[in-house]
Structures are given as C-alpha cells and as structure tokens.
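Visitor: I'd like to go over a predicted model; first the sequence, then the structure.
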Amino acid sequence: MITLPGFRHDPCSAVHPLGVGSPAFAGMPLARHGLEWIHPELPLAHPFPDGTAAVLSRSVAETALSLGPGDAGAYRRMLAPYTGHWDTLAADFLRTPWDGLPRDPLRFARFGLDAIRPSTWLARRFGGDKGRALMAGLAAHAIAPIGGVATGGVALMFALAAHEVGWPLPRGGSQAVSDALASYVSELGGTIHTGVEVRRLDELPPARAYVFDTSPTALARIAGLGSAYWRYRYGAAAFKVDYALSGPVPWTSPQARIAGTVHLGPTATEIDAALRAAVEGRDPEVPFLITAQPSLVDPGRAPEGRHVLWAYGHVPAGWEGDATEVIERQIERFAPGFRDLVLARAVAGPPQLAARNANYVGGDIACGAFAGLQTLIRPRLARVPYATAHPAVFLCSSATPPGPGVHGMSGHHAAKAVWRVLRAK
C-alpha cells in the first residue's frame, strides 16, 4: 500500500507503448501468463489552459485535426512514410548496430534522418503552438532539453506507437508485467531469488555467464572492473507523486478526461525551460508533468467512485527539495479544484527513488543521461556494448542499447551476445 487501502499505484512506470509493441515481448507467451493490455479511449491528451487540447489518438487523422487546420497536413505528412510499418521499424529502432543489418534498410535510413534531429527541428513543420507543444511533450520523455540530438526520434517513435499499437496499461498495474515474465521464467525451469543484495561477483554461484541489470557503475564495483565506466554520465532526476483521489481529475479539457496519459506544459518553450532547469541544477518553478490515469480504464485500481493519479516532473540529480507544491500548482492550471479531491499522496523525490531502485542513480530513472555521444553510444564505445572486460560478465540494463523503456530489448540483445560467446567456447 502506498497511499490508502484499496488504491493500487505503480511506483515506477505505468503506461507502456514500447511494451505492447516490443519485438522481445511479442516472442513470449505473456498473455498465457496473465498479462492483459488494456487501452484507454484516448492514448494521450495535451491540454491547454483554455480547455482545448492536442491529442495523440489511435487515428492519425484525429490527431492531425486536433492540431488545427493549418498543421493537420504537416502532421499527416510527417507520419505517412512510417505508418503501417511498426513491426520492422520497431525492430530496427530498438536494435543494436552490431546485430546485423536493419530489416527494412531504406525505410530505417529515412526514419534515421528524421530521428537523429532535435525535436525542435521537426516542430518547425508546424505553424501553431499545439503541434509544437505535442512534439515537445513526447520528446521530453528523454529527460533532456528538446533541442538535443535524437530527441526527434523519441517524439516520432512515441507518436507512431500510439497510432500503431496504442499506449496501453497492464490490467492490475505494471506489476503484472513482472509477474508474467517471472511466471514464464519458472515455466522454463528458472529460479528467481529476491531480497538478496549482491556486493561481489564471488557471492554468486559458479556459472558460465552472469548478466547484470544494474547501472554501469554498480556493475564495475560488483565485478571488479575498476574505472571501466568512469566517463558514463547520469542525468536529471524525477520527482514523483502518487495520488488517491475522491473522484476523477476535473480537467477543463474534455479530451483529458478520457486519456490514459496527460502531458502538462502549454508551450514547447515552457517544456524546454523545465527540462533545462533540471539538467542545469536549478530548482523547479513551472515543471513539465507527465501524468497517467490508470483507474479510468482499470476501475479495479481504486475503490468504487475513487481514482488514482500517477504524476512526475523533472528536478536536478540528487535534489533533496519538495516539488509537491509546484506540481500541484501546475495540475490546477488545467484542472481547477484538483486539490479538493486529494485523499492522500505519496511523494518520492530523487533520494527516495534511488533508495527504491539502485539503478536510479541520483533519481535518474533513465539510468543515464540522454546527452551528447552518450545518446547514441552507451554505456561506452564497444563493438558489443553488453560485453565487459570480464569474459563471463554482461550488462543488460537500460544503460545499454536501445536505452530506457519497458521493452525488454536490452535483455534480448544481451542474451544474444551471451549465446554467441557460449557457442564459441
């Protein structure tokens, strides 16, 4: 229990467009092990203070129309080369360069030319604020200023996912993803041990390979790799609040009332300023918020008539302040009277997030900064980024390609790397 009895929250991620569209998960019988994806009526709403909203719908046309007549065509043209090709694009985008050629090289090359650019370049296609704000909000999932390299790819991939596979939630909460994976491991004969901290490699039983889902610096410490990852950088942190509410959030935007995810930041400029403040070490003043409303689509997450809200903003790494007031002030801009519905809240700043998950170094939920060369080359320059100087030790966390997200692809690629090494012995 995080807040009150009967309210079921997600301490970490909540909405999983890359999960439902993951090539790795598609190859596992997770539905047979209890995983059920449920889709909100609208994947994403990006409301504005006047009660209107840009939306990310399952329909490209509906999304385009929400941006206004002047920008509808620009949005359709931007997505047109990629819609209908999720399977190959997802496999290519979530791949690792050492693992052979792309499945669809020409389309991937075209996508790459858009993806490598800052999202601000893509936003130039739009004349109005709605399209630019929508793209900025999608790019902000990288937890980096939206003018950074490859933020355009983050925005494009999330937009395309909404149209191709949706932005669903697992019924019962994100624990259902872990439960299904654990059940499948058990079916295959695996054994899972929890509640044990591994401090040194020699604390583990003998094995031909060890695969670590840890931060690079933790792996170096455990496996005795010295300064192997001394250049690896961690990024800005998250400040998360889980709410137990007496009713649905009173959004002034009708679209926000039916959306599984709601982004709060009225302009691309304001969103970028919030991210820059976090990256540059300044206290949050007007945060950009990513919020989710699981109980709208999964009523079992709260008592009848009640609701849960999941929300986080961005703060400097290791920040020890309290952003609750500025977060709730931002929500009230788009949902006046929100505070009156709060029955309880659970607050987790960077120290609490890092204590909850050691991979969140300084509260960085992406396990590594999305900045500079590290955007494309992580955790360090290597032919096989999952391998280490120790021949039996491998890394599979979101510090490795293709980076953060609930998609299982880092582990998928690491497992292939392990298999190749073991076959060669």
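Guide: The structure has been received and is ready for your questions.
Visitor: contacts and neighbour counts: CA atoms only from here.
Guide: OK.
Visitor: now the strands: where do they sit in the stretch 201-350 of the chain?
Guide: Secondary structure of the stretch 201-350 of the chain (DSSP state E, counting those that start in this stretch): strands at 210-212, 237-245, 259-264, 289-292, 307-315, 342-348.
Visitor: what's the answer for the stretch 1-150 of the chain, then?
Guide: In the stretch 1-150 of the chain, the segments counted as strands under DSSP E, counting those that start in this stretch are 37-38, 42-47, 53-56.
Visitor: which one of those lies nearest to Arg423?
Guide: For the strands of the stretch 1-150 of the chain, the distance to Arg423 is smallest for strand 37-38, at 36.1 Å, taking Cα to Cα.
Visitor: against which helices or strands is that closest one packed?
Guide: Under the contact criterion of 3 or more Cα pairs under 8 Å, 6 or more residues apart in numbering; DSSP states H and E, the helices and strands touching strand 37-38 comprise strand 169-170.
Visitor: show the subsequent helix or strand relative to the strand it packs on.
Guide: Downstream of strand 169-170, the first helix or strand assigned by DSSP states H and E is helix 175-187.
Visitor: can you give me the buried ones in that following helix?
Guide: When neighbours are counted by 16 or more other Cα atoms under 10 Å, the buried residues of helix 175-187 are found to be Gln175, Ala176, Val177, Ala180, Leu181, Ala182, Ser183, Tyr184.
Visitor: buried ones in the lengthiest helix in the chain?
Guide: Here the longest helix in the chain is taken by residue count, with DSSP state H as the criterion, and it is helix 409-424. Neighbour counts over helix 409-424 (16+ other Cα under 10 Å) mark Met409, Ser410, Gly411, His413, Ala414, Ala415, Ala417, Val418 as buried.
Visitor: want to compare, so here's the second one:
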Amino acid sequence: MVEVVVVGSGPNGLAAAVIAARAGLSVRVLEAQEQAGGGSRTAELTLPGFHHDVCAGAHPMAKASPFFRAFDLAAHGVDLLTPTVSYAHPLDGGVAGLAWRNLESTVADLGGDGRAWRTLFGPLVENWPDVVDLAMCDLRHPPLKIATGIKFATRLLEQASPLSDTIFQGDIAPAMFSGVAAHAITSPRAFPAVGAALLLGTLAHAGGWVIPRGGSQAIANAMIADIESHGGEVVTGHRVDDFAELAAARAVLFDTSPAELLRVAGDRLPERYRHGLGRFRYGNAACKVDFALDGPVPWAAEGADLAGTLHLVGTRAEAAYAEHQVDSGVFADKPYVLAIQPGVVDPTRAPAGKHTFYTYAHVPNGSDRDISEQVIDQVERFAPGFRDLILAKHVTPAAFMPDHNANYIGGDISAGAMTTRQTLFRPLARWNPYSTPIPGTYLCSSSTPPGPGVHGMSGLHAAHHLLRKRFGIVTDPLDLLRGSAPAYR
C-alpha cells in the first residue's frame, strides 16, 4: 500500500513528495498531463528545436526559497543561469529602467532617483534571506525577524499609499516598481501586489532572476529524480476523477485548485467546507503568446538586450490604467505584457542564431480571445522591427489555460485572485490552511500560503503538517532536504 499520494505534479506537489520520500514514506505522484511539472514545464510549442517554457519562465525563487536553498538545485544538476540585468522596463523614447543584479549599478543608472531606490531596497537586499523567510512562511507562524519585518511593513504601507507618488521624481523608477507589482495581475498599488514587488525587487538585486539551462522542465526533472531515488514514483497521464481511488493511502495531498479538490472529493467534504471552497475567487488572467524568432529582439533602449525579463506597459500611470481596465472586465487598450528572452543566457533554447521569446498579457478571466496582435504591437512599441523577426507563434488564450494546467481556472495563473483577504486567508479562513475535513487529506497548491510562484513552499508547509499529524515524524523538513537528520518519530 502506498502511504502518501500526491495529486498533481506542480512544484508544490513535487516538493511535498520529495519531503515525504526522504522521510522514508512510500510516495506516488499522479499527474493528469502526459508531462510532469505543472508550472515548470518546457516544450517545443512553435517550431522544432525551439524550447519554450509552458508556464513559468524566470525563477526569482529557484535559489532563494527555503525549500530550494535546502534542496540545492545546482547540486541536482540544474544549471541556473543569471542574466546581468534581472528585469528591464522600457519606456517610450528609447530609454529603460534596468534592475541590475548589483543594486548600486541600478542606483547609478537612476540618477536623481537612485538614492530613493537605495533607500527602498537597500535594507531589504542586505537582509534578503530574512525577507524571503518572512514572505514564504505559512502566515500563521511568521519567523521572529522583527527588524526585517518592520522594514518590510513600512515599505509596504508606503508603496501601497499615495505617499509612493512622492518618493520618486522621474518616470523610470516608479514604472520599474509598478512593473514588478503587476506580476500579481491586479492593481499595482494593492497590498499583495506591493508585497510581491518588494520581494521580487529585492531578489533582483540579491542573486538575480535565474533562468534554468534548457528550460523550467529542468527544475521539475531534478525533483522527480530525487523522488524516484528515494523509492517514490511519478505517474503521468493519470487523471483522478474519484476520491475512492485514493482512499487506501494514509495521506493524500492535492496540488490542485480548490475547484479540483471539490470535483474529486465532492460529497466527502462537509457542506460548510464545500461552500467555502466554492466561494474562493479566481482572478484576472493571462493570454500567453510564444514566439520563434529569426534573431534577438531589437530593443530601442540600451541595456534591454541584457535582461532576462521585461515589463512592457510604459509608465506607472499606464500600468495602473491597464490593470484597472482588466479589473473592470474589459481588455486593456495597451495591455501589460511580461516578456522573457532566455537566449540572453541560454543558447540551447533555439537553433543557432535563432531565439525563443515568451510573453503573456493580462486579460479578463475566461477570455477566449487571441490578443497576439496587441502583444506584438506592445513589443514593437519598444522594439521596432520585432514583427519582421517572427518565424512562428503559439497562442494560448486564457480560457484554454486549464487544458494544460487545471489549476489555472479561466486563465488565472495565480491559482486564486490576489486580494488582500485571499492572500492572508488562502483558500479559507482556517488556522491550518492546508488541512481539509477529510482525515489525512491536504491542499498544497498555490491556492494556499504563501501563494503563487515556483518556490515549493506550499508543498513544504503541507508536508510538515502531514508528517507530524499522520506519521508522527517530527524532523524539520528542511533538515530532511539537507540530509542532515534522519526522519525521527
């Protein structure tokens, strides 16, 4: 009999499986798709030889999250490549804000706003492990990092208020901050968006936003190999439709959306809990457009060609307006486009001289519209001549995102709206957000704290509860990952 079954093979499900297998438990991961990895997969989406990341493309947390710091992807053969510029934010007129890995280089580039940028990020960069530990906790047991917590909180309150408009004098620095905040696919001034910007902005200057050689699949493959080396198995092409097939396991983890848990578990869940999960909100969405290019993107702004990630939306005001339009259920006139150009560090993604180019644009949830022309227009705005380089494109409208990842309801790649309430109480207002009323059954997806991203921490937190409550294993999961302690009951 298998002791632990994990439904879904995204980074969180694999993280939980890694921990359970290292604790000496028999583990089986069941994945509906033919390719394991969830939000960290790579495939030839456009033309042969062009390798595109299906979901996540750049990984600020791949070296920074407590799970990956302990797991050590590099030690598992994953080559994490670091662009010289973590992200770029072009503006009209051939200029761009550049988030160099070195904070002081960014400060120097920003001129008169450099000092304010240092004041905003300097103390967080100096204490980046504490910032990450705070942001990646389960929100019920925050680490006792009082000084760092105060620094983070004061900046959160400042940037989420009208005070943020008084911090910078020019256009570039505020646009850069809003561009990172819009990763949350909501108003750049919302508390969850500002929190994400502070975390991701800190990591841009503390290690950088890494890109795995060969694609994000390398991260999933390393975790799968570790599971298998400890006796576990990962089964693909296996869709779970009835909880009855899981009932023999001593513990079950769902790396799925609440909607999928409801679909599979159904009436086994108490009515009140079912009602609560049914009220969980899914947020604004993304239309993803992948390109095969005949050469590098011809950015007008100097330095943009060095960035792994780019935010294409224009000024802070334009970013706010674009997100407001999507929040209102309409398509933005000039959408926020997040772009990744892995070829700046990884020549293996495309044939010699060619490039892959990854983009997604924010759209209303459930949209089936192909907005690739608007995406091309937005890239052309900052890189004249881009259109002439396109060899092929692959479009995934928001409504079709669940076809390759059932967690992305209506194209919501955050697996749940990033509202303040749903950040603090995700998916429900429970002391243990991972447990369910079914004994031994847990939710461990991005729909639980700390939320979206390839960090493995939702899986780690859920596995921590599972080990203690179901198996009496009290060893710290991080020690299991480091190999510094056996599983102790």
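Guide: Structure's in. What do you need? Bear in mind that the values here come from a model prediction, so they are computed numbers and not experimental data.
Visitor: quick TM-score on the pair, please.
Guide: Here the TM-score of the superposed chains, computed with TM-score structural alignment, normalised by the length of structure 1 as the reference length, equals 0.96; 423 aligned residues with a Cα RMSD of 1.6 Å.
Visitor: in JSON lines, list the strands of the stretch 1-150 of structure 1 along with distance to Ala346 of structure 1 and mean neighbour count.
Guide: Shown next, in JSON lines, are the strands of the stretch 1-150 of structure 1 (distance: least, Cα to Cα, whole Å; neighbours: other Cα atoms under 10 Å):
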{"stretch": "strand 37-38", "distance to Ala346 of structure 1": "25", "mean neighbour count": "18"}
{"stretch": "strand 42-47", "distance to Ala346 of structure 1": "24", "mean neighbour count": "27"}
{"stretch": "strand 53-56", "distance to Ala346 of structure 1": "28", "mean neighbour count": "27"}
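Visitor: please name whichever of these is nearest to Ala150 of structure 1.
Guide: With Cα to Cα, the closest approach to Ala150 of structure 1 among the strands of the stretch 1-150 of structure 1 belongs to strand 53-56: 20.5 Å.
Visitor: in structure 2, point out the residues matching that closest one.
Guide: In the comparison with structure 2, strand 53-56 of structure 1 aligns to the range 96-99 (TM-score structural alignment).
Visitor: any idea how far Ala366 of structure 1 is from Ser397 of structure 1?
Guide: From Ser397 of structure 1 across to Ala366 of structure 1, the span is 10 Å (Cα to Cα, to the nearest Å).
Visitor: check Ala399 of structure 1 too.
Guide: Shown here: Ala399 of structure 1 relative to Ala366 of structure 1, a distance of 8 Å by Cα to Cα.
Visitor: neighbour-wise, which of the two wins?
Guide: With neighbours defined as other Cα atoms under 10 Å, Ala399 of structure 1 and Ala366 compare such that Ala399 has more, 28 against 24.
Visitor: list the contacts of whatever residue of structure 2 lines up with the more buried one.
Guide: Taking TM-score structural alignment as the alignment basis, one finds that Ala399 of structure 1 is matched in structure 2 by Ser447. Ser447 of structure 2 makes contacts with Thr256, Ser257, Pro258, Ser414, Ala415, Gly416, Arg426, Pro427, as judged by Cα atoms under 8 Å, 6 or more residues apart in numbering.
Visitor: surely the third one is in contact with Pro427?
Guide: The one in question is Pro258 of structure 2. Yes. Contact status for Pro258 of structure 2 versus Pro427: in contact at 7.4 Å, counting by Cα atoms under 8 Å.
Visitor: can I get the strands of the stretch 1-150 of structure 1 in JSON lines including distance to Ala123 of structure 1?
Guide: Rendered in JSON lines, the data for the strands of the stretch 1-150 of structure 1 read as follows (distance: least, Cα to Cα, whole Å):
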{"stretch": "strand 37-38", "distance to Ala123 of structure 1": "31"}
{"stretch": "strand 42-47", "distance to Ala123 of structure 1": "15"}
{"stretch": "strand 53-56", "distance to Ala123 of structure 1": "14"}
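Visitor: closest to Ala344 of structure 1 out of those strands?
Guide: Evaluated over the strands of the stretch 1-150 of structure 1, closeness to Ala344 of structure 1 peaks at strand 42-47, with 24.7 Å, by Cα to Cα.
Visitor: tilt between that closest one and strand 259-264?
Guide: Between the axis of strand 42-47 of structure 1 and that of strand 259-264 there is an angle of 20 degrees, by axes from the mean of the first three to the mean of the last three Cα atoms, to 10 degrees.
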